[in-house]
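[1] Here is my input, please return the structure:
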Amino acid sequence: MEILIMLAILSTVLGGWGGLNQTQMRKVLAYSSIAHMGWTVIIALINPNLMILSLMIYIMTTLTLFMTLNLSSTTKIKSISNLWNKSTPMTMIIFLTLLSLGGLPPLTGFMPKWLILQELIINNNPTMAIVMALSALLSLFFYMRIIYVSSLTMFPTNNNLKHHWFFTQTKTTNMI
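    Below you'll find the predicted structure:
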């Protein structure tokens, strides 16, 4: 049991550190999966029901992100900024999903991490909870860096450019 605890903590820390300097979304998501595996292993030892909840939320969130990235053919962080002009809603979905994976409150990914930290403290493991929370900050940092870099490197657009994601005007919308 102690070996699994050490491996879980090591997994969350290495997953957070490994994703810091990545430029490809596949590698970022791979390191994110390593970090989330640590969260899953640590709670599996204490509360298996919470592990299932955490795993289901993680699967739904990553599935949303994978499908959106696949649909937009995004492979690198730099290409997310190009996506803003083509499909702003899709870019916003990517940004919000990344923040949810990082565990930013009040998004969905925060709840399992918060419940896991509470469970660790209830089971008299405050040091482990602190290490897990700090490693989650590493992951949140590289997700926020992706969003920051993507939003700063967006190319300026001409206001006359027709966006494909806008609604077309019909007689009904003109009357409103």
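
[2] Could you use CA atoms for every contact and neighbour count after this?
    Noted.

[3] hey, where'd the strands end up in this protein?
    Read by DSSP state E, the chain holds no strands at all.

[4] which strands and helices sit next to the lengthiest helix in it?
    Looking across the chain with DSSP state H, the single longest helix is helix 126-152. Helices and strands touching helix 126-152, by 3 or more Cα pairs under 8 Å, 6 or more residues apart in numbering; DSSP states H and E, are helix 2-18, helix 25-44, helix 77-86, helix 88-102, helix 110-122.

[5] Tell me how far it lies from the chain's centre.
    Computed by Cα atoms, centre = their mean, to the nearest Å, the chain-centroid distance of helix 126-152 equals 10 Å.

[6] Then stretch 42-49?
    22 Å.

[7] which outside residues touch that stretch?
    With contacts defined as Cα atoms under 8 Å, 6 or more residues apart in numbering, stretch 42-49 is touched by Met1, Leu4, Ile5, Ala8, Ile9, Leu50, Met51, Ile116, Glu119, Leu120.

[8] Ala35: what's it in contact with?
    Ser11, Thr12, Val13, Leu14, Gly15, Gly16, Ala136, Ser139.

[9] ok, now Leu107?
    Leu99, Ser100.

[10] Let's see that with 7 Å instead.
    Ser100 (Cα atoms under 7 Å, 6 or more residues apart in numbering).

[11] re the thing from before, can you tell me which of the contacts of Ala35 lies nearest to Thr62?
    Ser139 (14.3 Å; Cα to Cα).

[12] Wait, the closest one touches Gly102, no?
    Yes. At 5.8 Å, Ser139 counts as touching Gly102 under the criterion of Cα atoms under 7 Å.

[13] related to what we said a few turns ago, and the helices and strands packed on helix 126-152 as JSON lines, adding distance to Thr153?
    Below are the helices and strands packed on helix 126-152 laid out as JSON lines (distance: least, Cα to Cα, whole Å):
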{"stretch": "helix 2-18", "distance to Thr153": "23"}
{"stretch": "helix 25-44", "distance to Thr153": "16"}
{"stretch": "helix 77-86", "distance to Thr153": "6"}
{"stretch": "helix 88-102", "distance to Thr153": "13"}
{"stretch": "helix 110-122", "distance to Thr153": "28"}
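
[14] wait, which of these is closest to Tyr143?
    helix 88-102 (5.9 Å).

[15] List the buried residues for stretch 70-90?
    72, 74, 76-85, 88, 90 (16 or more other Cα atoms under 10 Å).

[16] Repeat that for stretch 22-29.
    Gln22, Met25, Arg26, Lys27, Val28, Leu29.

[17] how close does the closest residue to Thr91 other than its chain neighbours sit to Leu71?
    Excluding its sequence neighbours, the residue lying closest to Thr91 (Cα to Cα, 6 or more residues apart in numbering) is Trp84, at 5.7 Å. For Trp84, the distance to Leu71 (Cα to Cα, to the nearest Å) stands at 14 Å.

[18] run this one through as well so I can compare:
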Amino acid sequence: MKPPILIIITSTIISGTIVVMMSTHWLMTWIGFEMNMLAVIPILMKNFTPRSMEAATKYFLAQATASMILMLGIITNLLLTGQWTMLNNQNQIASNMMTIALTMKLGLSPFHFWVPEVTQGVSLSSGMILLTWQKIAPLSVLYQISPSINPNLLAIAAIASILVGGWGGLNQTQLRKILAYSSIAHMGWMAAVTTYNPDLMTLNLMMYIMMTLSTFMLFMYSSSTTTLSLSHTWNKFPLITSLILMLMMSLGGLPPLSGFIPKWMIIQELTKNDMIIMPTLMAMMALLSLFFYMRLTYATALTLFPTTNNTKMKWQFESTKKMILLSPAIVISTMMLPLTPMMSILN
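    I've put the predicted structure just below:
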């Protein structure tokens, strides 16, 4: 893709998301979603293949359906209340339709089927945008309408997403699909706490974005797309092996790494609201996700593939890929646990 075209498309994606985040008018919010969706499709088809075209088509169909349901909810709200503002959404039917539309856009269960397929069909860089930046706009709208959301509806979607995200990733060997199922599970954790403490959802989103960006950048740096190619990194990039180990454990939510912060605080918040069964189920189902992160760690750091020659280092070219923000992203993704008391005060 030529640089001027890439700049125009990228600026449209960013401006679409900013319009959604800053708007309190439903029509402007919907327009922002459409700008964002139509601009991201060329990014998905950046490396044009039949597979990427299929992925972009699936993404368009899922997002267009969600936009249609969102507009239906907006019009229902307009007819029943006579106003376009987002902050006064009193009607439950309209609120339910909007919630369903936003869960489709996020890829929450039971509308999760497009996420692994689209992520697998595009390049690593496009998948990174899809699983990080594209989550910001729908979650910002969920944040704004959180007082009127039906908590039972979102709780069911959250529990189902954590289960599907853990279960779906168990038997995968493709790294993009594993990260897609990881995204579904993390979105479930965010949805679970949205109606009780939206600020915690924002904290979880920031931590998730940092961890996912770091993971994708490491995979791009080592040109790994499968578990098998990832298992060769000890031979090419020994340092990356240990970094992937730490990042996977952080994504799984193990202390003393950064990924433990949001899970701990969400369980604490749900318990404060007299909910015991739901956080218990969520913590148990998080073990499924932890298992496939452990599989990646095992394949990367704890196994050596058989070699026929005597040397452990094979001849290769040096990697020329520049990952400018990789170092700070890895530090944030793994070492922020001591800041938890400060974050809890802010929340």
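
[19] re the thing from before, and Ser139 and Gly102 of structure 1? Which one has more around it.
    Neighbour count, other Cα atoms under 10 Å: between Ser139 of structure 1 and Gly102, Ser139 has more, with 30 against 25.

[20] Which strands and helices lie in contact with the helix or strand harbouring Glu117 of structure 2?
    Using DSSP states H and E, Glu117 of structure 2 sits in helix 114-121. Here helix 114-121 of structure 2 touches helix 50-81, helix 175-194, going by 3 or more Cα pairs under 7 Å, 6 or more residues apart in numbering; DSSP states H and E.

[21] Please pull up the helix or strand immediately following the longest one.
    Pointing back at helix 50-81 of structure 2 there. Going down the chain from helix 50-81 of structure 2, the next helix or strand is helix 92-106, by DSSP H and E.

[22] Next, the angle from that following helix to helix 114-121.
    Between the axes of helix 92-106 of structure 2 and helix 114-121, defined by axes from the mean of the first three to the mean of the last three Cα atoms, to 10 degrees, the angle is 20 degrees.

[23] can you name the residues of structure 1 that helix 92-106 of structure 2 overlays?
    Helix 92-106 of structure 2 corresponds to no residues in structure 1, going by TM-score structural alignment.

[24] Buried residues, that helix. List them.
    Neighbour-count burial for helix 92-106 of structure 2 [16+ other Cα under 10 Å]: 94-106.

[25] picking that back up, so which of the helices and strands packed on helix 126-152 of structure 1 comes closest to Asn160 of structure 1?
    Judged by Cα to Cα, the one of those that comes nearest to Asn160 of structure 1 is helix 77-86, at 12.4 Å.

[26] Beyond the helix holding Glu117 of structure 2, next helix or strand please.
    Sequence order places helix 124-131 as the next helix or strand after helix 114-121 of structure 2, per DSSP H and E.

[27] Now tabulate the buried residues of stretch 22-29 of structure 1 in a markdown table and tack on distance to Thr157 of structure 1.
    Listed next are those as a markdown table, based on distance: Cα to Cα, whole Å:
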| residue | distance to Thr157 of structure 1 |
| --- | --- |
| Gln22 | 28 |
| Met25 | 25 |
| Arg26 | 28 |
| Lys27 | 30 |
| Val28 | 28 |
| Leu29 | 30 |
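
[28] Aligned counterpart of Leu175 of structure 2 in structure 1, please.
    Matched by TM-score structural alignment, Leu175 of structure 2 corresponds to Met25 in structure 1.

[29] Ok, Asn273 of structure 2 next?
    Aligned counterpart of Asn273 of structure 2 in structure 1: Asn123 (TM-score structural alignment).

[30] next one: Leu27 of structure 2
    Matched to structure 1 by TM-score structural alignment, Leu27 of structure 2 sits unpaired.

[31] secondary structure element for Leu27 of structure 2?
    Per DSSP H and E: Leu27 of structure 2 is located in helix 26-44.

[32] Please point out which parts of that helix sit buried.
    Residues 26-30, 32-44 are the ones in helix 26-44 of structure 2 that count as buried (16+ other Cα under 10 Å).

[33] Mind giving me the ChimeraX select for the contacts of Ala35 of structure 1, buried ones only?
    ChimeraX command restricting these to the buried ones, with burial defined by 16+ other Cα under 10 Å:
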select :11,12,13,14,15,16,136,139
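
[34] would you turn the contacts of Ala35 of structure 1 into TSV with distance to Thr173 of structure 1?
    Formatted as TSV, the contacts of Ala35 of structure 1 follow (distance: Cα to Cα, whole Å):
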residue	distance to Thr173 of structure 1
Ser11	53
Thr12	50
Val13	52
Leu14	52
Gly15	49
Gly16	48
Ala136	46
Ser139	44
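
[35] If we only consider the contacts of Ala35 of structure 1, which is nearest to Met175 of structure 1?
    Ser139 (48.1 Å).

[36] Quick one: residues contacting the residue nearest to Ser222 of structure 2 when sequence neighbours are not counted.
    Closest residue to Ser222 of structure 2 apart from its sequence neighbours, by Cα to Cα, 6+ apart: Thr233 at 6.9 Å. Thr233 of structure 2 makes contacts with Ser222, Thr241, Thr300, as judged by Cα under 7 Å, 6+ apart.

[37] and the second one, what pairs with it in structure 1?
    I take that to be Thr241 of structure 2. In structure 1, Thr241 of structure 2 lands on Thr91 (TM-score structural alignment).

[38] For its match, grab the count of nearby residues.
    23.

[39] Please apply the same query to Gly127 of structure 2.
    Neighbours of Gly127 of structure 2 (other Cα under 10 Å): 23.

[40] Kindly report the same for the one 10 residues further on.
    Burial of Ala137 of structure 2 is recorded as 24 neighbouring residues (other Cα under 10 Å).

[41] Report the secondary structure element holding it.
    helix 136-145.

[42] ok so, going back, indicate which one of the helices and strands packed on helix 126-152 of structure 1 is closest to Met144 of structure 1.
    That would be, of those and by Cα to Cα, helix 88-102, which comes in at 7.0 Å.

[43] Now tell me what touches that closest one from outside.
    By Cα under 7 Å, 6+ apart, helix 88-102 of structure 1 touches 61, 65, 68, 83-84, 107-110, 136, 139-140, 143-144, 147.

[44] same deal with stretch 298-309 of structure 2?
    By Cα under 7 Å, 6+ apart, the residues outside stretch 298-309 of structure 2 that reach it are Thr227, Leu230, Ser231, Thr233, Thr241, Ser242, Leu245.
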